[in-house]
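*Asks:* What follows is a predicted protein model with its sequence.
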Amino acid sequence: MNENLFTSFTTPTMIGLPIVVIIIMFPSIFFPSPNRLVNNRLISIQQWLVQLMSKQMLSIHNNKGQIWALMLMSLILFIGSTNLLGLLPHSFTPTTQLSMNLGMAIPLWAGTVLTGLRHKTKASLAHFLPQGTPVLLIPMLVIIETISLFIQPMALAVRLTANITAGHLLIHLIGGATLALMNISTTTALITFIILILLTILEFAVALIQAYVFTLLVSLYLHDNT
């Protein structure tokens, strides 16, 4: 039976019911809650990484922007752990779904924009019209800046979806090619298998990098509006 190339991206079901909510909540199990912390190396490494990321992302923010610290740290941990768990065999990666990524990007983007309109109304509206613009170009620039503003959440979601989906497809294709070449040429199959291992290592890096890029862009949008 021929398997569809995009079968791994379909939402899994159990007894006819989608279990994507359970899958989305699953990564939180790996992060201990404060009331059951035990001093060990794993928790110490987690705390060190969280402090390092928060220090790097929040160093450019003022007091109003630093209020979002918990949101930003939760976001990068959620996306990163979800991407990594999606690399396990017979698993499902929720971040390959554009609808879910839009569900994260649009509220975060809207929150930063509304924050800017509330605290920096004049500065936020000034972005639509750079200083010194000729009168004839004012309508065109306002339209272009408005479109670029509303396209930001789409760019966030599409970037994450495309990178994660492309990596999964490459692993699927090269893995299938390796199995097909085993009966034809052992040497060629060995070469493709080495490429598959290297690509898998790269996907682990991409999973973490995309989580960082998504959160960093949200942080930059927040910095522009606080």
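*Replies:* Noted; the coordinates are in hand.
*Asks:* drop to CA atoms for contacts and neighbour counts, all remaining ones
*Replies:* Fine.
*Asks:* those helices in the chain, which residues are they?
*Replies:* 20-25, 41-58, 63-66, 69-85, 98-119, 121-126, 138-150, 152-181, 186-224 (DSSP state H).
*Asks:* Quick one: closest of these to N4.
*Replies:* helix 152-181 (10.8 Å; Cα to Cα).
*Asks:* putting a second one here so we can go through both:
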Amino acid sequence: MTMNMFEQFMSPELLMIPTATLSMLIPALLIHHKPKLLGNRTTTAITLFLKMVMMNMTNQLTPNGQKWCKMLMGLLFMILLSNLLGLLPYTFTSTSQLSMNMAMAIPLWMATIITGMTKKPSATLAHMLPEGSPTPLIPFMIIIETISLLMRPLALGVRLTANITAGHLLMTMVSTATLNFISTHITMGTMTWLLLFLLSLLELAVACIQAYVFVLLIILYLQENT
């Protein structure tokens, strides 16, 4: 009997206790750091990666915005490792859950808004009305910009969830077809296996890109409010 494709997104349980929390904490456990005088290859690679990301993503932030760098880099690592670990067999992808992604998106979005309202309220409120708007359209422009602002956290969470979920479903369907063809039609089985291999490489790229996009959008929202 073929397993329901959506069962892979259900939270695993052990003795009737959900273990999704452990899956979310695994990326933090993988980063083990001890103070040393000399770094090893892992710490050197992580340091170079952090320098490259911070130069490209946070270089245009104001000094107040750059105070968020540690939290943003930690968020990037957590989403990246969660996406990559979810590609392994028999694992639970925590970033495929809309509840987790919204729990990250809403507080961060709200924090950027609160920062803007406390640091420079006039400039933050000015984003609600584009410059040069016709006077009769001002109320409608304010309503449209307000709705656009409120949709930002929803877009953050849904984008990450949809991309991770769609990729895993596609890999499940292709792998099921490969198992069915491999014993009946060698040529079709080989072609679907090649497609599955290419799709796995694509999902590796998507896992990295979606982590980058999530943090980049938070940085853009922060740049508007600092």
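*Replies:* All right, it came through fine. Note that the structure is a prediction, hence the values are computed from the model and not measured.
*Asks:* Would you pull the TM-score for this pair?
*Replies:* Between these two chains, after superposing, the TM-score reads 0.97 (TM-score structural alignment, normalised by the length of structure 1); 226 aligned residues with a Cα RMSD of 1.2 Å.
*Asks:* for the helices of structure 1, which one sits closest to S8 of structure 1?
*Replies:* When those are compared by Cα to Cα, helix 152-181 sits nearest S8 of structure 1, at 8.8 Å.
*Asks:* elements contacting the closest one?
*Replies:* For helix 152-181 of structure 1, the packing partners by 3 or more Cα pairs under 8 Å, 6 or more residues apart in numbering; DSSP states H and E come out as helix 98-119, helix 186-224.
*Asks:* ok, back up a step: can I get the helices of structure 1 in TSV with mean neighbour count and distance to G132 of structure 1?
*Replies:* Converted to TSV, those look like this (neighbours: other Cα atoms under 10 Å; distance: least, Cα to Cα, whole Å):
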stretch	mean neighbour count	distance to G132 of structure 1
helix 20-25	13	48
helix 41-58	13	32
helix 63-66	15	29
helix 69-85	19	36
helix 98-119	17	22
helix 121-126	13	12
helix 138-150	13	10
helix 152-181	17	25
helix 186-224	17	21
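*Asks:* can I get those helices in JSON lines with distance to T10 of structure 1?
*Replies:* Below are the helices of structure 1 laid out as JSON lines (distance: least, Cα to Cα, whole Å):
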{"stretch": "helix 20-25", "distance to T10 of structure 1": "10"}
{"stretch": "helix 41-58", "distance to T10 of structure 1": "32"}
{"stretch": "helix 63-66", "distance to T10 of structure 1": "37"}
{"stretch": "helix 69-85", "distance to T10 of structure 1": "16"}
{"stretch": "helix 98-119", "distance to T10 of structure 1": "12"}
{"stretch": "helix 121-126", "distance to T10 of structure 1": "40"}
{"stretch": "helix 138-150", "distance to T10 of structure 1": "28"}
{"stretch": "helix 152-181", "distance to T10 of structure 1": "12"}
{"stretch": "helix 186-224", "distance to T10 of structure 1": "19"}
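*Asks:* These: which one's closest to M1 of structure 1?
*Replies:* Using Cα to Cα, the nearest of the helices of structure 1 to M1 of structure 1 is helix 152-181, at 13.9 Å.
*Asks:* once aligned to structure 2, how far is the closest one on average?
*Replies:* In the superposition against structure 2, helix 152-181 of structure 1 averages 0.5 Å from its aligned positions (mean Cα distance after the TM-score superposition for structure 1).
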